[in-house]
Each structure stands twice: as C-alpha cells, then as structure tokens.
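Chemist: can't give you the sequence, but here's the structure:
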C-alpha cells in the first residue's frame, strides 16, 4: 500500500490526526455499490483495493473502504482490529460479518470506533471507553457493552449496530463480501447508491435521484438520462464510468 498516495487521495498527510483522517476519508471517498451493478468482481486483496480507491478514484462498501484504510492506519503506527458487526435492520440484528468496522488504538492508548464504510454514520471516530452521549455532526451516539461482551452502538436513541470486538483477518470477511454481491436478497443488489460527506451534510445519488441533506433539510431531484447521471457521478464524486447503471 502506497500510504502517501492514499493520503493524497483523501487530502491528508502523515501529520493528519486520527480524528481528521476519518472525516477526510468520508469527504473524499464515496460509499458506493456501483461495481456490483456494473458486473465487477470485488476483491479484498490490498493491491486491488489500492487500485480501485486510489488509481481509479472510486469508492466501495465496508469491506473495501475499512479494509483499505486499516492498512494505511497500521502503516501510520496505529494498532487496528478488524471487527465483525451485526447491523440493525429496524427489527433485528443481522448476521455477524454483515459489516466490517475498525477498533483503532491511538498513540496515547485510547481505542476508537473508526468506520468510514457505513454510509451515513459518525463524522468522527467514537471513543470506545465513553459510556455517555457522544455528540457528532452525524448524530448523538452511545456505545454500551452487552451482557455477551459486544458493543451496542446507538444513534439518536436507536440501535445502529452491534460490534463483536474480536480481532479478525480481512480474509475472514471474503465470504460475506461475496454473499453481499451475489445473494438476490442483498440490499446492495436492489439499487445503486453513491454517497459522501459534504460539509456537515451529505450528497447522494440513489438510483437516478440526486439527494442533498444538510442542516436546512433535504432536497432531491431526478437525473434525466444517462448523460446527466454520468456527469453527476463525475462532477460530484470524481467517479468516471463508461456506462450508466441504476
């Protein structure tokens, strides 16, 4: 992994703090599932992650984004644990390894939940040891231990996901990554999404709809025709595609 090239991709350098690395990544690299709908094979090999995110200036989903930045953080001297997450669907928690997040220990020995691969989540890392409310531009977060030894992460009073704090290899997530790409019931196959942080708001292309959210509220408009859709990907996300998908 060419760490300096990766940092340049997100507008950071080796002196950038862990807190600001998190925000910079969310601004520069979109959460997107376009590869699945383009028929691309998603690989978690470090060289392939670097090629997609840095050379081709694309984004990805959790296994790719957190998988790649974990390597960068380790090269910068942080201790990184790749951990499995059960995402709450609104009714129940999904299977373990449904999501990949990171537990990162900083140079002072403090551990943080670092997650740049969930789409809309916290703008900054969350302190794992804090049991009170953590106010963030993305919402009010609470991390609470469960009787089983996991960590329940809630946002604005609602369960977001549950972290199993056991460190895993990135390869452990490969079957789940394949499953998310191929299972007909996977929400990643039901429609395209491309989203990134924009100030304290968010800019998103969902299917053929452009959505902007900020402190003033939400606006949306249709993107008419392939040319307008491809131009929006290129101008708003730096994503250059040779054909439209939706």
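Modeler: Yep, that arrived. Computed from a prediction, not measured in an experiment: that's the story for all the values here.
Chemist: C-alpha only now, for contacts and for neighbours.
Modeler: Will do.
Chemist: For the longest strand anywhere in the chain, what is the distance to the chain centroid?
Modeler: Under DSSP state E, the strand in the chain containing the largest number of residues is strand 158-168. From the chain centre to the centre of strand 158-168 is a distance of 15 Å (Cα atoms, centre = their mean, to the nearest Å).
Chemist: Mind giving me the packing neighbours of it?
Modeler: Packing contacts for strand 158-168, counted by 3 or more Cα pairs under 8 Å, 6 or more residues apart in numbering; DSSP states H and E, involve strand 79-87, strand 151-155.
Chemist: Can you tell me which of those is nearest to residue 245?
Modeler: Closest approach to residue 245 among these (Cα to Cα): strand 79-87, 26.4 Å.
Chemist: Tell me what angle that closest one forms with strand 158-168.
Modeler: 140 degrees (axes from the mean of the first three to the mean of the last three Cα atoms, to 10 degrees).
Chemist: Can you give me the buried ones in the helix or strand following strand 79-87?
Modeler: Downstream of strand 79-87, the first helix or strand assigned by DSSP states H and E is strand 99-105. Judged by neighbour count using 16 or more other Cα atoms under 10 Å, the buried positions of strand 99-105 are 99, 100, 101, 102, 103, 104, 105.
Chemist: what do you get for stretch 238-246?
Modeler: By neighbour count on 16+ other Cα under 10 Å, the buried set for stretch 238-246 is 238, 239, 244, 245, 246.
Chemist: Next: stretch 217-224.
Modeler: So, applying 16+ other Cα under 10 Å, buried residues of stretch 217-224: residue 223.
Chemist: List the neighbours of that stretch that are in contact with it.
Modeler: Stretch 217-224 is contacted by residues 208, 209, 210, 211, 212, 213, 229 when judged by Cα atoms under 8 Å, 6 or more residues apart in numbering.
Chemist: any idea how far residue 64 is from the residue nearest the centre of the chain?
Modeler: Residue closest to the mean C-alpha point of the chain, counted by Cα atoms, centre = their mean, is residue 117 at 1.1 Å. Counting by Cα to Cα, to the nearest Å, the separation of residue 117 from residue 64 is 8 Å.
Chemist: Comparison target below:
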C-alpha cells in the first residue's frame, strides 16, 4: 500500500496515522473497522466478482466505500496493518455449522497479529457478529468482550468434517463464543491467493449461505448492531433489545444502505439474481 492509500483507508475508519504498531492501536483500529466497514455479501447478488487480491480488495474498501465478507474485510485489514508495521499472518479456518459440522477448507480468513509491545492477537473483522476487540492469541481462558465471552482452545483430535467424517486437528485451534464453537483455525500461514477457491465457492454454490441470503451489518456506537437482511432492518442495542421493521420500497432500502451503511447503490440487490461475473470467475 502506498501512503495515499493508507491515508484513504484511515480516513474511512476515522483514525489518525499511528506512531507505532501497538496493541492499543490494534484494538482501536479493530473496533473502528467493525463500526465503519460493513460485513456484507451484496456483490454475490449484484453480479460482482469476489477476487481475493490485495488491489481489488483495497479498491472496494477505500475506493468504492463498500464492505464485504471475511476474505475481503480481513484481507484488506491485513494490508493496512502490514503497511502500518504490524506483523500479520493470514490463517485459514473452517466454520462450525449445524450439528458441529465443519465447513469447506478455506471457509474463513482470520488474522494473527503481532505488535511491538509484545504479544500476539487474533484479529477478525470479517465474521459478522463476533468479538469487538482482538483476542489474545496465546490465552486459553475466557476473554470477556462486548460481543460475548470468547475462548481460544486447542482443538480435539477429531472433528466432523465437511462430509461428516473425522478430520485430524493437527495443532489447530477452536474459537468459541459464549461456549459455542464458531470456527476452527489452522496455525499454518497462508497467502491471500490461497482463499481463491473458498471465495468462489461462497459466491456461487447453492450450498453457501451467502448465495441464499442478503446481509449488511455494522457494530453501532453503543456496542449494539444494525443489520439489513434483505428488506428487514434490525437494530439491536448493547443490552439485547431488538427493533425490527420491514422496509416499504426500493427507495427506502437504497436510502438505508446509503445513510446507515455508507453504501451507494443504483439498484436493490435481490437473492436469486443472476451472478454472471461471479459464476465466470
């Protein structure tokens, strides 16, 4: 990333350029990212390609004012952190689904981040509802966070695989939220290009939840969350109070995308629209 791109990214986050890559700076940038860059899968339903390349991701986040899902959000965040002097390692994960089954390989992208003041952190701005702050990577006890109580644990010797069979953990880690496993992380370093097949699958497969639903979501300033799922707007406060309402027409949907998420669209995405660009990637 060049200096102009770094400044553009930091302006979107509302952050000044930090003097040093410390744990405190990482915490601040992590929370700002969750509050300003939406977790969204709109590209899947707008026929837009999802390509895990640094230049494409940065163009989307800093140029187009958009968000994305894990490959895009954590991929772009990794580029920013690296440019600011953090030590960043990309890690592959498999998300836990129904009945404890693990998703496809390269199902999720998360970040292992080292800071100059010591320690390593699990940073993840691309999982939707998750921790608001980075988690201490080496800590195996409970870690309280506004998003819940989290634990990083050594994975067991076996887990239900994508096809239901056993899979060796091999030193992998399970990330739990409020006692429920969220995803399993490999500890082997990966490159952004390694996630190409996962991005393609999530953008095109009928089995992917991203092709079957629309979501756009941000953490709010009070620690709650605002989510537009299709045409249903849900605002959840930090204490769990939820306000849900159906938006009445295209104009209101586009206005909510613009005013609440900072996303300018010329048409409303709909589940089931042709995704030619994604299908041909």
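Modeler: Noted; the coordinates are in hand. Everything quoted here is computed from the prediction, not taken from an experiment.
Chemist: one step back: return the most buried member of the helices and strands packed on strand 158-168 of the first structure.
Modeler: strand 79-87 (a mean of 21; mean count of other Cα atoms under 10 Å).
Chemist: which residues in the second structure does that one match up with?
Modeler: The alignment of strand 79-87 of the first structure onto the second structure (TM-score structural alignment) covers residues 87-95.
Chemist: average gap between the matching stretch and the first structure?
Modeler: By mean Cα distance after the TM-score superposition for the first structure, the fitted stretch 87-95 of the second structure averages 0.6 Å away from its aligned residues in the first structure.
Chemist: Distance from that stretch to the middle of the chain?
Modeler: Here stretch 87-95 of the second structure is found 12 Å from its chain centre; the criterion is Cα atoms, centre = their mean.
Chemist: just to revisit the earlier point, what's the residue nearest to the centre of the first structure aligned with over in the second structure?
Modeler: Per TM-score structural alignment, residue 117 of the first structure is aligned with residue 126.
Chemist: is it true that that match touches residue 74?
Modeler: Yes. With contact defined as Cα atoms under 8 Å, residue 126 of the second structure and residue 74 form a contacting pair (5.6 Å).
Chemist: between the two, what contacts are shared?
Modeler: 109, 110.
Chemist: can you list the buried residues of strand 99-105 of the first structure in TSV and add distance to residue 52 of the first structure?
Modeler: Output for the buried residues of strand 99-105 of the first structure, formatted as TSV (distance: Cα to Cα, whole Å):
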residue	distance to residue 52 of the first structure
99	20
100	18
101	19
102	20
103	24
104	24
105	27
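Chemist: one step back: so the residue nearest to the centre of the first structure: helix, strand or coil?
Modeler: At residue 117 of the first structure the chain is in coil, as set by DSSP: H, G, I helix; E, B strand; the rest coil.
Chemist: pretty sure it is touching residue 63, no?
Modeler: Yes. Applying Cα under 8 Å as the test, residue 117 of the first structure and residue 63 come out as touching, 7.4 Å apart.
Chemist: joint contacts of these two?
Modeler: Listed as contacting both residue 117 of the first structure and residue 63 by Cα under 8 Å, 6+ apart are residue 100.
Chemist: What ranges does the first structure have for its helices?
Modeler: 3-9, 18-28, 34-37, 46-50, 62-75, 174-182, 225-237 (DSSP state H).
Chemist: With residue 152 of the first structure as the reference, name the closest of those helices.
Modeler: Closest approach to residue 152 of the first structure among the helices of the first structure (Cα to Cα): helix 62-75, 18.2 Å.
Chemist: how close does the closest one sit to the second structure?
Modeler: For helix 62-75 of the first structure, the mean deviation from the second structure after alignment is 0.6 Å (mean Cα distance after the TM-score superposition for the first structure).
Chemist: Buried ones in that helix, by neighbour count?
Modeler: 62, 63, 64, 65, 66, 67, 68, 69, 70, 71, 72, 73.
Chemist: Repeat that for stretch 138-158 of the second structure.
Modeler: In stretch 138-158 of the second structure, counting by 16+ other Cα under 10 Å, buried: 142, 143, 147, 148, 149, 150, 151, 152, 153, 154, 155.
Chemist: what's the closest of those residues to residue 212 of the second structure?
Modeler: Comparing these against residue 212 of the second structure with Cα to Cα places residue 147 closest, at 25.5 Å.
Chemist: Which position in the first structure pairs with the closest one?
Modeler: Residue 147 of the second structure maps onto residue 138 in the first structure, by TM-score structural alignment.
Chemist: Excluding chain neighbours, what is closest to its match?
Modeler: The shortest distance from residue 138 of the first structure to any non-neighbouring residue, by Cα to Cα, 6 or more residues apart in numbering, is to residue 122 (4.8 Å).
Chemist: Surely the one you found is in contact with residue 137?
Modeler: Yes. Contact criterion Cα under 8 Å: residue 122 of the first structure and residue 137 qualify, at 7.0 Å.
Chemist: list residues touching both of the two?
Modeler: Shared contacts of residue 122 of the first structure and residue 137, defined by Cα under 8 Å, 6+ apart, are absent.
Chemist: returning to what we had before: same list (the helices of the first structure) but as TSV, adding distance to residue 195 of the first structure.
Modeler: Formatted as TSV, the helices of the first structure follow (distance: least, Cα to Cα, whole Å):
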stretch	distance to residue 195 of the first structure
helix 3-9	17
helix 18-28	9
helix 34-37	11
helix 46-50	18
helix 62-75	13
helix 174-182	18
helix 225-237	8
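Chemist: how about these, which one is nearest residue 126 of the first structure?
Modeler: Residue 126 of the first structure lies closest, by Cα to Cα, to one member of the helices of the first structure: helix 18-28, at 9.2 Å.
Chemist: what's the mean deviation for the closest one versus the second structure?
Modeler: Mean deviation of helix 18-28 of the first structure relative to the second structure after superposition (mean Cα distance after the TM-score superposition for the first structure): 0.4 Å.
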